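K.L.:
fold the stuff below for me.
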Amino acid sequence: MNEIDLLRHVPIRLTKEERIIHRSVVNALEISEYVDNVDIQCRNKQATIEREVAEFLDSTLSMLLATPFFRQRVRKLLKRTGDDGKDTAYTGAIREYATQGFEICRRYKRLNSTFMRSSYGKLMWILMDMKIMSDNYLTPIWTIDDALAEAGTKELLHDTLFRRATDPSIPAVERSQLVAELQQTYGNTVGGKLDLILSSVIDSREAIHAKCRPIERVLLWLEEFRHHHSGRDLSISRGHGGCCFSHSHEQQYTFVRNSLILWITIQKHMNVFWASIEDDLLNSALTYQFVNTGQGYQRLQPCPSTMRVAQMCLAETKKSVNGWIGSDVIHLGDRDVPNPLVFIDKYTQVPLILGELVSIVDDMERQCALYESVARIIEQKHGSVQDARREILRDFFRFGFNGSGDDGGSCIDGRLTSVWNWCSRIQKKSFYPIFLLCGFTGFDGHC
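P.N.:
This is a model prediction of the structure:
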C-alpha cells in the first residue's frame, strides 16, 4: 500500500466541541458494567443485552445532556418542530447525537491508540451487540479521504507541497510558508478545513514516527550483533533458558530482524488496521461465539478484513528482507487470537515495550555520569556500562525471541508472545537492578 493510500485512512483530528462529546461518552463507558453483565454464561442472554444496552444509552444521553451546547441543540430542534412531531424529532435527534458521540470515540481511539484501553473494547462490544439487534448507531469514521471528497479536492493528496508541509521533520518556519502556498491554491475550495486536514495528517505522521522510532532503534542495535564475536553470540538451544527451538547465530539474527521489520510495517499500517477491525467487529454477517479460549471466556469470530491487511503487511515484509526464518502463520479468529481487538491490542503495545527498553539502555550512561555510586554498582557487577548494555541487548535478542510463544514461538503472533514472556521474567534477570536504578516501573507505558 503506497503513501497516498495510507493517508486516505488518516482520521480527522477532534474539534473542541467533539472533545467535550468524547469525554461525556467515555464517562458513560467507564461507569458501565456492560461486559461484566453480558460476557458471562447466562440463560436469557438476549434479554440481558437489551437491558444493558438501554442502561448504557440512558447513561450516555445523560452525560451528553449535561453539556451546554448539546442542550442548546435539542432546544433549537424542538422550537423548529411542531407539537405533533416533537416526540419523533426528539427521538431522532437523540439517536443522531449518540451516533455522533460513538463515532467521535472510535475516531479518538485511532488517533490515540494508547488511550481508552478498556472503554474502547467495551464500546465495540456494545455496538456489535446493537448491530445484531438491528439497532444501528453506526456511522463511518470521518477521515482525510471523506473531508477531501466533501470539498472536491482529492488531488490535494498528490500535491508535493502537501506532502512536504505535513512532514513532521521540517522546521516550523518552512511549514508556515508551505501552508500559506497551499492556502492560496486550495483555500477557496477547502476553506477553513485545510488547517484541520493538515494538522490531522501531521498528527498521524508524528504518531507513526513515534511508534516506529523505538523499534527502529532496537533494529539498529541488532546490527551490532550481526557478526559472530565474543559476547555477541545470539545462538540459542532448545530446552535452555526456556527456548523452544534451536537457532544458530545467523538464524537468530535473521529471525529477530524479520520480526522487528514486520512490527515496523504493522505500525505504519495501523490506521488501515483500525478500519479493518471495525469492518470485522461491526459486520452483522460475522457472528461471534462466546467460548473458553484457554485464556478465559472471550468473543471468538472470523476476521477476514483484518487477516487481509495482516497478510499484506507480512508479504511486504518478506519482500523487503533477505530470507525468512520461522513460521509465517497468522493467528486470527482462533483460540490464540480470538478476535481482531485482541490482535490490534497486542501490536499497540509493541512501541510501549520497546520504548521502555530503549529508555533504560539510553538512561544507563546518563545515570552513571550523574551518580558515581550507580557507575560503581554497574562496574562491580557487569564490568562496564557498555558490557551491561551488551548483556541486556543480547539477552533480549536471544530470550525475547526464544520460541516461548504459541506454535513454538515462530509464528507471527508467537514472536510477540515470546517478548511478553521475556518482559514477565525481567525480575529474574541479573541486570534487573539496573532497570530499577533507571526508574523502571513496567512495560505498559504507565508510571
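K.L.:
from here on, just use CA atoms for contacts and neighbour counts.
P.N.:
Will do.
K.L.:
and for the closest residue to residue 328 other than its chain neighbours, the neighbour number?
P.N.:
Leaving out its chain neighbours, the residue that sits closest to residue 328 by Cα to Cα, 6 or more residues apart in numbering is residue 411, at 5.5 Å. Residue 411 has 21 neighbours, counted by other Cα atoms under 10 Å.
K.L.:
list the contacts of residue 411.
P.N.:
326, 327, 328, 329, 330 (Cα atoms under 8 Å, 6 or more residues apart in numbering).
K.L.:
what's the farthest-apart pair in those residues?
P.N.:
Greatest spatial distance in the contacts of residue 411: 326 and 330, 12.0 Å, computed using Cα to Cα.
K.L.:
residue 302 contacts residue 332, correct?
P.N.:
Yes. The pair residue 302 / residue 332 is scored as a contact, 7.5 Å apart, by Cα atoms under 8 Å.
K.L.:
overlap in contacts, those two.
P.N.:
Common neighbours of residue 302 and residue 332, using Cα under 8 Å, 6+ apart, are residue 339.
K.L.:
following up with a second sequence; could you model it the same way so I can compare the two?
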Amino acid sequence: MHGQHVEQLNSILDEAEQQPAAGEQQPGPGDQQRLYEEHAGRLRAEADAEANARRLLVAQEQWTEYLAQKEQDTGALLGRAQQLQGLMQQMAAAAGGDAAAAAAVAEMGRLVEELGVAAAEARASAAQLKAETERGKRSSSQANLAADGDVEMKRQREDGGSEDGAAGEDGQQAAGGAGAAGDLAPEQQQPGFIGPQIPAAAAAALAANGTAAAAADPDSFRERAKYIPLRLNMEERRLLRLLEAALSVSEYTDKVDVLSWRNKSGRVHAQIRDMCAILCGLVVAQDFRRGQQLIVERDFAQLCQFFQDCFEVGRRHKIMNPEKMRDTYGKLIYLLMDACDPEIQELLEFKCVRPLRTVYALLEERGALPLLDDPLMEVATAEIVSADRPRFEVQRAIKAKERARDTLARRYRNRALSDEDILHCLYSISDNNSYLLFNRDPVDRMIAYLHRYFVPHSAEQGYSLAIQGGSQGARLTHSHERQYHYVLQSLTLWREISHEMFKLWYLTDADMLREGNSYRLQNTGQGLNRVQSAPLVGRAMQQILARCQRRLGGWVGSSVVHLGDHNVPSALFFIDKYTQVPRILNPVVLVLDELPKLCKDAQIAAYVQSAFGGVEAARKEILLDFFRHAFDGSGADNFFDAGSCIDGRLTSAWNWCSKIEKKRYYSLFKLAGFNGFDGDFK
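P.N.:
Here you go, the predicted model:
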C-alpha cells in the first residue's frame, strides 16, 4: 500500500509538468519561455535587492564602529593637547612674559580649539550614523514582519512559475545571524520540531543573547556533556562505513541544487528520486534480500529506524571528528535538509532525522546524572601528555586514570546502566579533551608567543607590528599597540570558539535540520549556495564574542558576525570556517617549536645563523610576518567582505597561508616537515 501511494504521487509530479490545469489553454513554447524569463528576472531582482540591503546594513554597522573608534581617538588627543596647553601656560608664566612663550601658548590654544571642534564633529557624525543604522534595522524588521503575511500568496505565485536559484522554495526569507528567529525554545518543544533537541538549560542560556550565561558553569562536565556525542561502537562504525560509501558515489547536490528547474514540483520530484536511490542503496548494501524487497515495494516506513540510525551516526561522527567526511558531509546535511521538508516527509512517510545521542542524554535517560558532578571525573577523563615528563610519572597518571574510571563505574552503575555504558560515557568525554588538546592548545601557544616576543606599549627596533592600509596588501591601518591588541583579541576569540567547538557543531546541526527553517538557492559570488538563517549558532557566537570583550576590556575593529548572508550563507559554512583555525596555527606552532631541535644539527644551525641571525631571530621574523599580514584585513575583493569583521580576520589568515611559498623563511617550514595547511579530505 505504501509503495503504491509513493508511485501514484511520483506519477502526479511527472504529469504536473506536462498537463495544464482544467479550463486553461496550453501555452506555446514562446509564451512559456517568456513567462519563465520574466519570473526568473523578478526573483533575481528580489534576491539582489535583499542581498544589497543586507550588505548596506553591514557596511553601516562597520562604519558606525569605525566612527565611534575615531571619536575615542580624537577625544584622547584632545585630552593630551589640553594637558600640554596647561604645561605650556605654566612655563610661560615662569618665563615672565616672554613673547615667544606667549606666542606658543596662543598657538597651542588654537590647536586645542580645532581639536575640540573635530571631536565634536566626530561625536555628532557617530551619533547620527548610529541613529540611521538603528532606523534601518527597525525598517528591515518591520518589512520582514509584513512579508510574513504574504507567504501563502508568494508560495502560490512561485508554485506556478520558475524556481530560480535566487528564490526559496516556500518564499520565506533567511535572516542572518543572531537577529533572526528570536523565539526558538517554544518551537523546539512543539511536535513539529524534528531537529536535535536542545536541552532546556542550554536553550535558556542561549536566550541570553550575549549577556552573562546562566547559573550553570559552561566548563563543568554537566554542561559540556550536553553537547558531547557518544563515541561510536563497532556496529555504528559499520553503519558509518556503509553511509560514507553511499555518499561518496552520490551526485545528489549536483542534480538537485541547479538553476534549471522551471517549477517547484520538478525539483521536489528530483529530490525524492535521488533520495530514494540513496536509501535503497543503503539497504541493498546492508541486506541484499531486504534491499530487493524494498526496491519492489518501496515501503521505506518499515525501515525508518535503520535509516535514522545511519544518518545519526554520520552526523555524530562529524561532530566528534570535524576533520573527517570533508567531501561527503555536505551531501549528507543537504539531503537531510530536504528530507525535513513537510512535502518530502509526506511522500516518504517517515522522518530521516532524530536527536543526536549525547553523553548527557544517555545518563539522564538511565538516571545517572550525578556522575557528571563527581570530583573523580577530572582524573578519569584527563588527557595525559607525555612530553617533557619522566616515564614513571606518565605511568602513575595512567594508573590513576584507570582507577578513577573503575571507581566511577562501580559507584554509579544500576539496572539500566552497566559498567560498560559508564566507561563508554567517560571515553566520549575523553575524546572531547583530546580534541581540545590538538585544536585549542595551538591557539594558546600562539598567544604565549605573542606575549613572549612583543609588548604592546613599545616596539623593538625592526620588529614593529604597525601596518599601513595600501602597503603590502594591507587594508587596515594600525599602530604597533593597536595591532598587538587586534591580534590578541582575534586569537582569544579563536581560542574560545575552539574551546566550544562541539557545542557549536551541535547547534549547527540543530539550525540546519530544524523543521520550518527554510533556505533559498542563491548565487553568493562564490557559486550557488543554500542561504539559511542560523539563530542558535548566532546567539552562541554573540555570547562568545561578549565574553571575549569583557575579558579583554574592549574591542579593536568591527564586531559584525556574518551569518546567513552572501559571505557566510549558512551555519555549515560558519562552522567549517572555524575548523580551519587549527589547520592554520598548528603548522606555524610546529615550526616554531621544532627550530631549536633542528638546530642541533650543525649544518642547519649554521644556515639559520647566517640567513636569519639565529633561532630567536628566525622565530621573531616568522611571528612578525604572521601577526602583521595574517591580520591586515586582506583576502577579499572589498573591505566589507574581509576588513576587521569577525570572519574577515580568518579570511586574512587564509590569504597569508596562500602566500607562504613566497616567504623568505619558507625553507624553515620545509625543514620542519611542512606539507600544507589544508589537511586531508578523506
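K.L.:
let me know the secondary structure of residue 56 of the first structure.
P.N.:
Classification of residue 56 of the first structure by DSSP: H, G, I helix; E, B strand; the rest coil places it in helix.
K.L.:
against residue 273 of the first structure, how distant is the spatially most central residue of the first structure?
P.N.:
With distances taken as Cα atoms, centre = their mean, residue 348 lies nearest the centre of the first structure, 3.5 Å away. Distance of residue 348 of the first structure to residue 273 of the first structure, computed by Cα to Cα, to the nearest Å: 11 Å.
K.L.:
can you check residue 5 of the first structure too?
P.N.:
For residue 5 of the first structure relative to residue 273 of the first structure (Cα to Cα), the value is 13 Å.
K.L.:
ok, those two, which is more surrounded?
P.N.:
For residue 5 of the first structure versus residue 273, neighbours defined as other Cα under 10 Å are more numerous around residue 273 (24 against 12).
K.L.:
what lines up with the more buried one in the second structure?
P.N.:
When the second structure is aligned by TM-score structural alignment, residue 273 of the first structure is paired with residue 504.
K.L.:
over to residue 425 of the first structure?
P.N.:
By TM-score structural alignment, residue 425 of the first structure lines up with residue 659.
K.L.:
contacts only, for its match.
P.N.:
Applying Cα under 8 Å, 6+ apart, no residues contact residue 659 of the second structure.
K.L.:
picking that back up, of the contacts of residue 411 of the first structure, buried ones?
P.N.:
Taking 16 or more other Cα atoms under 10 Å as the criterion, what is buried in those is 326, 330.
K.L.:
nearest to residue 70 of the first structure, of the contacts of residue 411 of the first structure?
P.N.:
Of all the contacts of residue 411 of the first structure, residue 330 has the smallest distance to residue 70 of the first structure: 44.9 Å, by Cα to Cα.
K.L.:
what sits closest to the aligned residue in the second structure for the closest one if chain neighbours are left out?
P.N.:
Residue 330 of the first structure maps onto residue 561 in the second structure when the alignment is built from TM-score structural alignment. Computed as Cα to Cα, 6+ apart, the closest residue to residue 561 of the second structure that is not its neighbour in sequence is residue 646, at 5.5 Å.
K.L.:
just give me the neighbour total for the aligned residue in the first structure for that neighbour.
P.N.:
Aligned by TM-score structural alignment, residue 646 of the second structure pairs with residue 412 of the first structure. Residues lying near residue 412 of the first structure (other Cα under 10 Å) number 22.
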